[in-house]
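Asker: Okay, here's the prediction I keep looking at, along with the sequence it came from:
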Amino acid sequence: MIYHDMGFADAGDRGSVDATKKLTIMGIPTLKLMFDRRKRASKTKEGAIELRIGYDRKKKYATTGVRVFPREWRNGYIVHRLDAAELQRTLDVYVANARKIINDLMERGEFDMDSIVAQINGRQKKDAAKNVVKERFLLDYFRERAEIRKYGRSSDSCERYERFLRWFEEWDGMRFFSDINEANILAMDKTLSARGMKPYSKWNNYHRFLNSFILDANDDGLMQGNPYKKLNIRKEKSSGGLGKYLTREEFARIERLNPPTAYLKHARDLFVFQTYTCLSYTDLADFDAQKIKTVKGRQMYVGQRGKTKQEFMFLVLKPAMAILKQYNGRLPIMSNVKYNAYLKIIAVMCNIDKPISSHWARHTGATMLLNGGAGMEIVSKVLGHSSTKITREVYAKLLDETVGDAMEKFEERLLQG
């Protein structure tokens, strides 16, 4: 049990056991801030900070409403938190108000240990109600913001918000705005890592949402600062499509696979169709065969990306058209979650040691186009990028390798000639 002496002695006597005894003998109440009196705190559970009032060999405890982890309480002060100074001021004001209440009661001869806690807490609550807005639960605020952020977005994007909120509630590592600090965000990151998640997946599916809600909370005046600015949470976004595509031989294995169930066959067919069209999952789900138009004898599809509203177009290649005909122009769309789960099974069946997902099809298709000699402008138009700059950034390293392979083959021909 750790406590911080807040007695009525002068500065020299503060914290001294002898001073506490002397003050008690003199009949003057002593105040001490005590942490985790009931010894319930742990590395994952906060402990309460209480104010102990000592007088005439009696002790009473008043709750301050402040809770911290053991590592955040040192020598009677709050440390290692972004809001440490704010919480410390809360404690200082609480103790100062308690001291004033006790002094007033003693001057009037109305001091009573049996009712002192009720009087302190009753007065403190009234004072706080005038100046402080009751702290809200994070999850309630996040849900409100999610409803606003989901407006007008694709069903897949909406599901991502819901998935994050379900996980955040289950994790239960942060409940109030005061819980948003570097330590808790790192604890969150470690929890996600323990589940085997890669940096990109952790950021894109979890940290990104928490960060967006923190930014909203700053705009709404509910908190100040963003702990993410001081943390180095790996995103691995610069790798883009590189490493998230299948080789031509790996893709051929999936094409040749004879899935044992209808669900796996549907997932395989969707992946093959995605690869030959370079569609994202959102655009795949919105695919409308009626938009296919015959232009100079070719079957062309023109659409608008659900994510960016950017126009894209592509030639419906024969393998993609064959899949469409199998399903009479209506693809066997399933939820992205189920789709990705089936793709993991398909990868195992094809001896592909890669964590493939629906987005891998888009990257695989773009990679095959680039390796096949398609120009950057063409690939950019197929992908629905707003400029070739985006395409170049995503596939920059891949292009470097392609250029190297091409020049190596050119060199071989020169030597043979």
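Answerer: Structure's in. What do you need? Residues are numbered from 1 along each chain as shown.
Asker: For the rest of this, base every contact and every neighbour count on C-alpha atoms.
Answerer: OK.
Asker: Can you show me the strands along this protein?
Answerer: Along the chain, the segments classed as strands by DSSP state E run 2-5, 30-35, 47-55, 58-68, 73-74, 77-78, 292-295, 298-304, 311-315.
Asker: Relative to residue 345, which of those is closest?
Answerer: Each of these has some distance to residue 345 by Cα to Cα; the shortest is strand 311-315, at 29.4 Å.
Asker: follow-up on the earlier one: quick one: closest of the strands of the chain to residue 331.
Answerer: Across the strands of the chain, closest to residue 331 is strand 292-295 (Cα to Cα), at 14.1 Å.
Asker: if we look at the closest one, which residues are touching it?
Answerer: Residues outside strand 292-295 that contact it (Cα atoms under 8 Å, 6 or more residues apart in numbering): 299, 300, 301, 302.
Asker: what number of residues lie near the residue nearest to the second one when sequence neighbours are not counted?
Answerer: To tie it back to what came earlier, the one meant is residue 300. Of all residues not flanking residue 300 in the chain, residue 315 sits nearest, at 4.6 Å (Cα to Cα, 6 or more residues apart in numbering). If you count neighbours by other Cα atoms under 10 Å, residue 315 ends up with 19.
Asker: ok, structure two:
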Amino acid sequence: MLKENVTVIFDRKKQVEKRGSGKVELRIYLGRTERKYISLGDFPAEKWEKFASSPQVKAERRKCEQIVGAMELLGNEMTIATFDAYYYGAEQRPTFISSPKKIAPTKYKVKVQPSINLIEYMKEHIEAEDISEGTRKHKQCTLDALKRFGKIQKLTDLTSNNLVAFDEWLHDGTRSDVGIHTYHKHLKKYSHLLYIEGKIGVDPYTQVKFKRGECKEREPLTEAELQKLRKIQLDEKLDKVRDLFVFSAYTGLAYCDVQAFDFEKMTEQQGKLYYIDGSRIKTASKFFTPILGPAMEVLKKYKFVLPKISNQKANDFLHLIETALKLNKPLTFHVARHSFATLALAHDIPIENVSRMLGHKNIRTTQIYAKVLKTTIERHAENLQRAIR
């Protein structure tokens, strides 16, 4: 269980027995060792809990949580001095920080002026942030959606009512719930940043919550379907896309990593197998995965230089292949990665190893990718039955 950054405590210095009352304080955790205490007043033991649940204490606690969150978000030093600069500046809004030299709000510099509109503010930050190009593109999608929505352009437009209207606009049937949550996640970051910088008086995301929704489960290809895909006769264009899909399905690489694959620079041989040792373009996380037989056949076919094709075209052609195969499931390039994860689990590779092969930062993501097949459960159940006789 994660530790809360801000907690309400009573009588830290054990004064109740001596004085009949003790201090109610907020304890703020700043890193592993730093602690900041803010006194909220003296109360008898029988009254402090009621005070601790009062609206004013909740508001004070929420303010401190936002400051700690902003410090983490902006990469500030987690020290009492840094917290105090934010906290005591916050008492005098809208001029949150009296001097920009006290705390650098970001690790990068932007040309944003306090009077600039929200679209320009976000654009400047997105261009300046030290993030992967994939993340930058996703944030640009959020910015483009805001432009099309049209009702949140200026800082004064950033209200809880407009956020609800934006959410309703996003739910037009063309986006998944998880995708919509990503739009909110991006906008929420800049809303929170504006609040911390004192450019808006209230962070509207503290006044409204949006459900994340559930991921739609992608159907991976079974081993039999992968065999069928490998054997089907296709024309030249579809053949190349099929080969790229097969390479992904037997290495676990995502589309962008397949397109960036360099055999000479990214592989090493261990025993009879070659392995790809690289970093994911999307997340920069490391992965180490084998080049299984069908993937090696693809490499040899193209003399170890894979064909190049856009993601959109690849998916368009995969839909044609889906029809040719008479599959009862959508076929997209990302299904190949899911198929690899499911195939690996079906052959008893531990999920921790599958996670490393895919370059996931946590196993929860791998659990979404990999589907445990009924046949795997049945086989393990039979083994268990034999073991307990």
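Answerer: Yep, that arrived. Note that the structure is a prediction, hence the values are computed from the model and not measured.
Asker: Superpose the two chains and report the TM-score.
Answerer: The TM-score (TM-score structural alignment, normalised by the length of structure 2) is 0.60; 275 aligned residues with a Cα RMSD of 3.4 Å.
Asker: what sits against the equivalent of the residue nearest to residue 300 of structure 1 over in structure 2?
Answerer: Taking TM-score structural alignment, residue 315 of structure 1 has residue 290 as its aligned residue in structure 2. Remark: with contacts taken as Cα under 8 Å, 6+ apart, residue 290 of structure 2 is in contact with 251, 273, 274, 275, 276, 357.
Asker: Then residue 361 of structure 2?
Answerer: Contacts of residue 361 of structure 2 (Cα under 8 Å, 6+ apart): 285, 355.
Asker: Please report how far the residue mapped onto residue 209 of structure 1 from structure 2 lies from residue 142 of structure 2.
Answerer: Counting by TM-score structural alignment, residue 209 of structure 1 corresponds to residue 186 in structure 2. Per Cα to Cα, to the nearest Å, residue 186 of structure 2 is found 7 Å from residue 142 of structure 2.
Asker: Over to residue 315 of structure 2?
Answerer: Relative to residue 142 of structure 2, residue 315 of structure 2 is positioned 23 Å away (Cα to Cα).
Asker: Look at the two and report which has more neighbours.
Answerer: More crowded of residue 315 of structure 2 and residue 142, by other Cα under 10 Å: residue 142, with 20 against 17.
Asker: What is the equivalent residue in structure 1 for the more buried one?
Answerer: Match for residue 142 of structure 2 (TM-score structural alignment): residue 164.
Asker: hang on, isn't that match packed against residue 208?
Answerer: No: Residue 164 of structure 1 is beyond contact range of residue 208, at 9.8 Å (criterion: Cα atoms under 8 Å).
Asker: all helices for the stretch 201-350 of structure 2, in order.
Answerer: When assigned using DSSP state H, counting those that start in this stretch, the helices of the stretch 201-350 of structure 2 occupy the ranges 223-231, 236-249, 255-259, 263-266, 293-301, 311-325, 333-346.
Asker: Deepest-packed of those helices, please.
Answerer: helix 333-346 (a mean of 24; mean count of other Cα atoms under 10 Å).
Asker: so it aligns onto which residues of structure 1?
Answerer: Helix 333-346 of structure 2 corresponds to residues 358-371 in structure 1, going by TM-score structural alignment.
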